[in-house]
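Undergrad: Got a predicted structure plus its sequence, pasted below:
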Amino acid sequence: MRRVVLCGWVLVVCCGCAGPGGGDEGRAPGAPTGVTARAGSATSVHVMWNAVPAAGGYEVYRGSTKVAEAPASARMLDVTRLAPATTYVFTVRARDGEGRLGPRSREARATTPAAVAADRTAPTRPGGATGRAVGGRAVQLSWSASTDDREVVSYDVYQGGVKIHGVGGEQTATVVTGLRPGTRYSFTVRARDAADNLSPASAPVRLTTASGAGAAGGTAPTGFRATTRQADGAYYIDLAWVPPRLDGVVTEYQIQLDGQPATSLVWGGAPPRGEASYSFYVGREAGAGHRVRLRARLPDGTWGAYSAERAVTTGSRR
């Protein structure tokens, strides 16, 4: 397998790559992608990351110090006992079942707000909580902003009685991924201030994810386009698409050409917020027809649904 950096993309070219369960024995897991950090209060930071396939667990570092471990099923962790008004740098490492540690993720920075003396007043309860299922593995939630005598710093999202996510105090919507198709869930939201006072829980939002063939539909890239062009006697396919709207960061895509996996793309810097694009070589023959589509690796480490398939012919822009 070769890795080539092209215009922000890391192109992974598989030449006889082993399938699942083959060729990876004895190899440490890769670095977690999509690592983010946001202050949860004056003394805590909420760290999130994308799942690493086959990881047996994760280690979270503050600077060079390991501050916590998380199980393989986790994609988030609250780092507590921090100092107010301080900037911290966090990284995450994946560990396999044999204890081998992978490389560190990219750094994520967060600054805790200043402490508020003698604040015992909790924010008001988030109102108007609602949501909808997005395919079989995600739901979109929204709520009305809470108020506080000082400031709402963050919102905690709960599945049942377990906190599964956190967003900044300026947000009143989020998408929860990593769910199971055809499953009923109950979510609530609580507001938090800098002094770690928690509001009462919102009204529960009960949703059922899609099942069957359409279960992953909401995870597909949209607006997918494909055209061909010629340069220096060779033909290329130019792709453009809109990433699926999910909580967490989509950093990897797989392109399927003529019904077979062709390349995997790993975003080498900050992923695009809007339309993404990529171009790849398909040969020197004019009039060759191809079918192309792509899918995203979701923040929970699974693959989402494929985009619509497009047919192109070299030498033609249609």
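TA: Thanks, I have the structure now.
Undergrad: going forward, measure contacts between C-alpha atoms and count neighbours the same way
TA: Noted.
Undergrad: which parts of stretch 160-179 are buried?
TA: 163-169, 172-179 (16 or more other CA atoms under 10 Å).
Undergrad: ditto for stretch 41-56
TA: 41-52, 54-56.
Undergrad: which residues in the stretch 51-200 of the chain form strands?
TA: 57-62, 65-71, 76-79, 87-95, 108-111, 127-134, 138-144, 152-159, 162-168, 173-176, 184-193 (DSSP state E, counting those that start in this stretch).
Undergrad: What helices and strands are in contact with the fourth one?
TA: Using 3 or more CA pairs under 8 Å, 6 or more residues apart in numbering; DSSP states H and E as the contact criterion, the elements in contact with strand 87-95 are strand 57-62, strand 108-111.
Undergrad: re earlier: tell me which two of the buried residues of stretch 41-56 sit farthest apart.
TA: Distance extremes for these: the farthest pair is Ala42 and Ala54 at 34.6 Å, using CA to CA.
Undergrad: count of neighbours near Arg229?
TA: Other residues within reach of Arg229, judged by other CA atoms under 10 Å, total 16.
Undergrad: Ala213 - that's part of a strand, no?
TA: No - counting by DSSP: H, G, I helix; E, B strand; the rest coil, one finds Ala213 to be helix, located in no strand.
Undergrad: Would you check how far apart it and Gly135 are?
TA: According to CA to CA, to the nearest Å, Ala213 and Gly135 sit 10 Å apart.
Undergrad: Thr183 too?
TA: Thr183 is 11 Å from Gly135, by CA to CA.
Undergrad: structure B:
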Amino acid sequence: MRVVPRALSVRRCALLCGSLALVASCGGGGADGTGGERPPGAPTGVTAEAGSATSVHVMWNAVAASAAEVDGYEVYRGSTKVKEVPGPQRMVDVTGLRPSTAYVFTVRARDTEGRLGPPSRAVRARTPGTTVADLAAPSPPARLRGRAAGGRAAHLAWSASTDDRGVVSYDVYQAGTKIHSVGGSRTATVVTGLRPGTRYAFTVRARDAADNLSPAGAPVLLTTTGGKEDVTGAPTAFRAGSHRSDGAYHLELAWVPPRVDGVVTEYQIHLDGRAATSLVFGARAPRDRATHSFYVGRKSGVTHRVRIRAKLPDGTWGGYSAERTVTTGGRD
């Protein structure tokens, strides 16, 4: 029998193990080294505009669809994370800043597995100075005009507001929700992310360096072109029952969220023909099946009619689900 010197044996073993490790590292693992799919890409189209002397409005484009679904975005001021927003949201106001200061912002996408994509390109914004005791808000923007720019966008224009210290930014609202912002030197913008064949009402408000916000100007109504991709945007497979707990009855609701471009985070529940309550899920909104329970009283044998509708990612309300009838303490 041939005897291999111990030192040579150890050396050969190390070389063999290194080769095996190299083969394993070159195997069929995922692009992110975890065996899974790649993390999201870097957001594009990132912009930053001063909203006041103490705030900056950051916007970006949605990360293109990939094998990993985007669950949210993280906004950084320098190397510090300052905001987290859910996937459907692509804008945020960073507040609590200092006047007359330059800031650098980046945005990163996060997927449903919690993996972060690379940062976007860095964008810069400088907050304006402020003056003491500025309590006067700008005048409302006048002569708001709008037209559809295809099925998914709208072009808006307005006359400049006046302010004793100067207008720093304009905020665009749809259905009472701020959806866009531009610098104070601009009096026109394009709003994107809309639905084809849908009627919208937009308003604009002006903001000065002291964060005084003007009243809204007159709204403009317009309808995007094309047919609706989802006729109603209503929740489907809606079910309702009741259960008794601690001497009181609760309605148990379940439904499938509407299939829309984005994630639905807010619902409105109608009970017996009237709006009863709002339900806000936030960043972890369910995508495939949603449930909710709410109190309806202590009496048995009371019959209720219930239905639900969703606030869609573009700020409009979708259609109502089918209405269900539930009797407390009965067979539903």
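TA: Cool, got the structure. All values reported here derive from a predicted model rather than from experimental measurement.
Undergrad: circling back to that earlier point, out of the helices and strands packed on strand 87-95 of the first structure, indicate the one that is most buried.
TA: Comparing those by mean neighbour count (mean count of other CA atoms under 10 Å), strand 57-62 comes out on top with a mean of 21.
Undergrad: Would you mind getting the average deviation of it from the second structure?
TA: Superposing on the second structure and averaging over aligned pairs (mean CA distance after the TM-score superposition for the first structure), strand 57-62 of the first structure comes out at 0.2 Å.
Undergrad: which residues of the second structure does that strand align to?
TA: Mapped onto the second structure using TM-score structural alignment, strand 57-62 of the first structure covers residues 72-77.
Undergrad: now do stretch 94-112 of the first structure
TA: Aligned using TM-score structural alignment, stretch 94-112 of the first structure spans residues 109-127 in the second structure.
Undergrad: Spell out for me which residue occupies the centre of the second structure.
TA: The residue lying closest to the centre of the second structure (CA atoms, centre = their mean) is Gln89, at 2.1 Å.
Undergrad: Aligned to that residue, what sits in the first structure?
TA: Aligned counterpart of Gln89 of the second structure in the first structure: Ala74 (TM-score structural alignment).
Undergrad: sorry, back to before: can you list the helices and strands packed on strand 87-95 of the first structure in TSV and add distance to Asp193 of the first structure?
TA: Shown next, in TSV, are those (distance: least, CA to CA, whole Å):
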stretch	distance to Asp193 of the first structure
strand 57-62	23
strand 108-111	15
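Undergrad: quick one, which of these is nearest to Val4 of the first structure?
TA: strand 108-111 (24.5 Å).
Undergrad: in the superposed pair, what's the mean gap between the closest one and the second structure?
TA: Relative to the second structure, strand 108-111 of the first structure is 0.3 Å off (mean CA distance after the TM-score superposition for the first structure).
Undergrad: And that strand, how far out from the chain middle?
TA: Remark: strand 108-111 of the first structure is offset 17 Å from the chain centroid, using CA atoms, centre = their mean, to the nearest Å.
Undergrad: That one packs against which elements?
TA: Short answer (3+ CA pairs under 8 Å, 6+ apart): strand 108-111 of the first structure packs on strand 36-41, strand 87-95.
Undergrad: now the first one and strand 184-193, what's the angle there?
TA: For the pair strand 36-41 of the first structure and strand 184-193, the angle between their directions (axes from the mean of the first three to the mean of the last three CA atoms, to 10 degrees) equals 60 degrees.
Undergrad: Contacts for the very next helix or strand once past strand 36-41 of the first structure next, please.
TA: Once the chain leaves strand 36-41 of the first structure, the next helix or strand it forms, by DSSP states H and E, is strand 44-48. Contact with strand 44-48 of the first structure is made by 34-40, 75-82, 90, 110, 112, 166, 248, as judged by CA atoms under 8 Å, 6 or more residues apart in numbering.
Undergrad: Make sure Val139 of the first structure is actually in contact with Ala173.
TA: No - applying CA atoms under 8 Å, one finds Val139 of the first structure not in contact with Ala173, separated by 10.8 Å.
Undergrad: distance between the ends of stretch 116-135 of the first structure?
TA: Taking CA to CA, stretch 116-135 of the first structure runs 42 Å from one end to the other.
Undergrad: One more: stretch 63-74 of the second structure?
TA: End-to-end for stretch 63-74 of the second structure, by CA to CA: 13 Å.
Undergrad: next one: stretch 85-102 of the second structure
TA: Distance across stretch 85-102 of the second structure, first residue to last, is 23 Å (CA to CA).
Undergrad: From the chain's centroid, how far away is it?
TA: 14 Å.
Undergrad: for stretch 107-125 of the second structure, same thing?
TA: 14 Å.
Undergrad: And stretch 169-177 of the first structure, by the same measure?
TA: Distance of stretch 169-177 of the first structure from its chain centroid, counting by CA atoms, centre = their mean, is 13 Å.
Undergrad: Pull up the aligned stretch in the second structure for it.
TA: Using TM-score structural alignment, stretch 169-177 of the first structure pairs with 184-192 in the second structure.
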